[in-house]
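give me the fold of what follows.
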Amino acid sequence: MKYLVGETPAGNAVFAVKGENAVNITALDAQIGADLQAVIETPQLVESLSEQITAADAVPVASITPALPVAAPSAIICVGLNYTDHIKEGGYDIPDYPALFMRSKASIMAAGKPMVRPTCSETLDYEAELMLIVGKGGRHISEADALDHVFGYTVFNDGSVREYQRKTHQWTPGKNFDNTGAIGPIVVTKDEVPEGAAGLTIESRVGEEILQNSNTANMIWGVRKIIAIVSEYTTLAPGDLIAMGTPPGVGHAKKPGPRWLKPGETVEIEIEGIGICASPIVDEKDTAA
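Next comes the predicted model:
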């Protein structure tokens, strides 16, 4: 199944996507709610609607304004340094353990919403990433069982303000500026993609300019391993989001470069079989009320 959470006159709703069209399944059953949290926790809600979804009126996907797939995840966990060539372009040594950091709720936004270049720095960079959505929670999850804990996958742009990322050994400042992490719009359940979402082309671009092009098969730590590693130290909950790291080609490493995102551009992140996350770039001063 493919899902899209979108805005409607009655509030946000969950849509089941069928090709270029989508059905508002929140309108079919109010228990579905305004985001994917209820579906993640109780997949049977959608299974019971299969006949109604087939018969219901659909609207074009292109007409839906995306909202966050999960409005209030209990954790947003990000993996750094997960592609060898990206590690090398950043001048790091190949680690034995993944770099892990957290994002705040204020730092993320839905696909299609503006990504904000902050007033204090022009060093806004892009990072194309696969993001997994936890289905079944747990602690000390084994690699063998890890995929049983995945609900699905979406697209993430880990917008990073490099100047502030480098002000400290901890990456928190550069990774948590307001409205820099774009998520969505499409969420695919795990049965829609290869096991562990491996072998998918992942790309970032601005217009015709290809910025990154790689494959999720190139991740050092795959989905199984990351779930096992993260669940060693924290209890994962349904709806938690885990971003899987970015491939080479980021702006700070471009030669000649660097290549920062600029207001007026639109950056697109595309993952094969999942979709495109597009974000127009705006300057913070132009967002002030």
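
use CA for all of it now, contacts and neighbours both
Will do.

helices of this protein, residue ranges please.
Using DSSP state H, the helices found in the chain span residues 37-41, 44-47, 50-55, 84-89, 162-165, 172-175, 223-233.

in the second one, what counts as buried?
Applying a neighbour-count criterion of 16 or more other C-alpha atoms under 10 Å, one finds 45, 46 buried in helix 44-47.

got CSV for the helices of the chain, with distance to residue 203 too?
Listed next are those as CSV, based on distance: least, C-alpha to C-alpha, whole Å:
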stretch, distance to residue 203
helix 37-41, 27
helix 44-47, 31
helix 50-55, 32
helix 84-89, 14
helix 162-165, 20
helix 172-175, 20
helix 223-233, 19
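
looking at the ones you listed, which is closest to residue 20?
Nearest to residue 20, of all those, is helix 50-55, at 14.4 Å by C-alpha to C-alpha.

to compare against the first, here's another:
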Amino acid sequence: MIIRYERNGKIKHGWMVEEDHKVRVIEGDIYKIQTAKPIMTGLELSMDEVTLVAPAAPSKIVCIGANYRDHVSEMAMDLPKEPLMFLKPSTAVVGPGKPIVYPRLTENLHYEGELAVIIKKEAKQVKAEDAEDYILGFTCAIDVTARDLQMKDGQWTRAKGFDTFCPLGPAIAPKLDYQNTRIVTRVNGEVRQDASTSQMVFSVPQLLEAVSAVMTLLPGDIILTGTPAGVGELKPGDEIAVTIEGIGTLATRVVCEE
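Predicted coordinates:
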């Protein structure tokens, strides 16, 4: 799997060999598929020598609401007739192990475990049948929400947009059975969400078609594909982990704003 890591003050991509606890260094831009192709250097590093950072640095995160049938029922909503989109700013992104900061402006912080799609190349007016040509891979995500602000504002920008409200990681799986993949969210070790992506109302290709009909997606941009039932509250000190089969586990904790 592809990782993005920091070492000696520099950020690079690598290929994680998990069973050997090593990373193979990649030189070049993994998003440039025509020129300056990335190369495997042959250099290997121990995972202990590097620090994982968010696997992508998106210009925007496009999120999809109400996209799991059980979550729609949980929220007493009607199934959407088309994807419900909203945005998170790029400044919401944090990498594996970086804490979620509980803002002083909210008293009701919620988690939503999600499958994230990472865009490989500029995508505009993409058809669903061509979607896979535009996908670099998949990673785990947590859509953090200040639920009281969401209800108060009537729209979602403030509630979804705080710094640290979009943990991503730990790695990018280039290939994944995204139509039937298990996603599990645990808070303090207790299972809170356990579902399959087969419950999605709109599939990954359908989402890429819908989003790219509205806005141009750039290399590294993220689509969050929605959350299953079982969303709930987070408190300072809580530990949260999202596991997606074929990708791994994204784990972090909640801390108070200083």
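
any idea what the TM-score is?
After superposition, the two chains reach a TM-score (TM-score structural alignment, normalised by the length of structure 2) of 0.93; 256 aligned residues with a C-alpha RMSD of 1.7 Å.

quick one: closest of the helices of structure 1 to residue 98 of structure 1.
Nearest of the helices of structure 1 to residue 98 of structure 1, taken as C-alpha to C-alpha: helix 223-233 at 8.3 Å.

circling back to that earlier point, so which of the helices of structure 1 is nearest residue 184 of structure 1?
That would be helix 37-41 among the helices of structure 1, by C-alpha to C-alpha, at 14.6 Å.

of all the helices of structure 1, which lies closest to residue 138 of structure 1?
Of all these, helix 223-233 comes closest under C-alpha to C-alpha, at 7.1 Å.

what comes up buried for that closest one?
Those would be 223, 224, 225, 226, 227, 228, 229, 230, 231, for helix 223-233 of structure 1 by 16+ other C-alpha under 10 Å.

which single one of these is nearest to residue 277 of structure 1?
Once C-alpha to C-alpha is applied, the member of these that ends up nearest residue 277 of structure 1 is residue 223, at 20.5 Å.

residues contacting residue 256 of structure 2?
Residues near residue 256 of structure 2 by C-alpha atoms under 8 Å, 6 or more residues apart in numbering: 101, 102, 103, 104, 236.

right, so of the helices of structure 1, which gets closest to residue 139 of structure 1?
Per C-alpha to C-alpha, nearest to residue 139 of structure 1 of the helices of structure 1: helix 223-233, 4.9 Å.

what's the mean distance for the closest one versus structure 2?
When structure 2 is superposed, helix 223-233 of structure 1 averages 0.7 Å from its matched positions, counting by mean C-alpha distance after the TM-score superposition for structure 1.

what does that helix correspond to over in structure 2?
The aligned range for helix 223-233 of structure 1 in structure 2 is 204-214, by TM-score structural alignment.

now swap in stretch 92-107 of structure 1 and tell me
Stretch 92-107 of structure 1 corresponds to residues 77-92 in structure 2, going by TM-score structural alignment.

buried sites along the matching stretch?
So stretch 77-92 of structure 2, judged by 16+ other C-alpha under 10 Å, has buried residues 83, 85, 87, 88, 89, 90, 91, 92.

contacts for that stretch next, please.
For stretch 77-92 of structure 2, the external contacting residues (C-alpha under 8 Å, 6+ apart) are 57-67, 69, 72, 156-157, 160-167, 201-202, 207, 210-211.

what about those residues, which are in strands?
61, 62, 63, 64, 65, 166, 167 (DSSP state E).

pull the number of nearby residues for the last one.
Residue 167 of structure 2 is flanked by 27 other residues according to other C-alpha atoms under 10 Å.

tell me who's in contact with the aligned partner of it in structure 1.
Under the alignment (TM-score structural alignment), residue 167 of structure 2 maps onto residue 182 of structure 1. Contact analysis of residue 182 of structure 1 by C-alpha under 8 Å, 6+ apart lists 108-113, 115, 156-159, 277, 279.

swap in residue 211 of structure 2?
Contact partners of residue 211 of structure 2, counting by C-alpha under 8 Å, 6+ apart, are 62, 85.

likewise residue 17 of structure 2?
Applying C-alpha under 8 Å, 6+ apart, we find residue 17 of structure 2 in contact with 1, 23, 24.

just the strands in the stretch 1-150 of structure 2 please.
Applying DSSP state E, counting those that start in this stretch to the stretch 1-150 of structure 2 gives strands spanning 2-7, 10-17, 22-27, 39-46, 51-52, 61-65, 84-88, 93-94, 100-102, 109-111, 113-119, 135-142, 145-146.

return the residue of structure 2 aligned against residue 248 of structure 1.
Match for residue 248 of structure 1 (TM-score structural alignment): residue 229.

ok, back up a step: could you export the strands of the stretch 1-150 of structure 2 to CSV, including columns for distance to residue 78 of structure 2?
Formatted as CSV, the strands of the stretch 1-150 of structure 2 follow (distance: least, C-alpha to C-alpha, whole Å):
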stretch, distance to residue 78 of structure 2
strand 2-7, 38
strand 10-17, 42
strand 22-27, 46
strand 39-46, 48
strand 51-52, 39
strand 61-65, 12
strand 84-88, 12
strand 93-94, 30
strand 100-102, 31
strand 109-111, 21
strand 113-119, 20
strand 135-142, 24
strand 145-146, 21
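
closest one to residue 76 of structure 2 among these?
Taking C-alpha to C-alpha, strand 61-65 is the member of the strands of the stretch 1-150 of structure 2 nearest to residue 76 of structure 2, at 13.4 Å.
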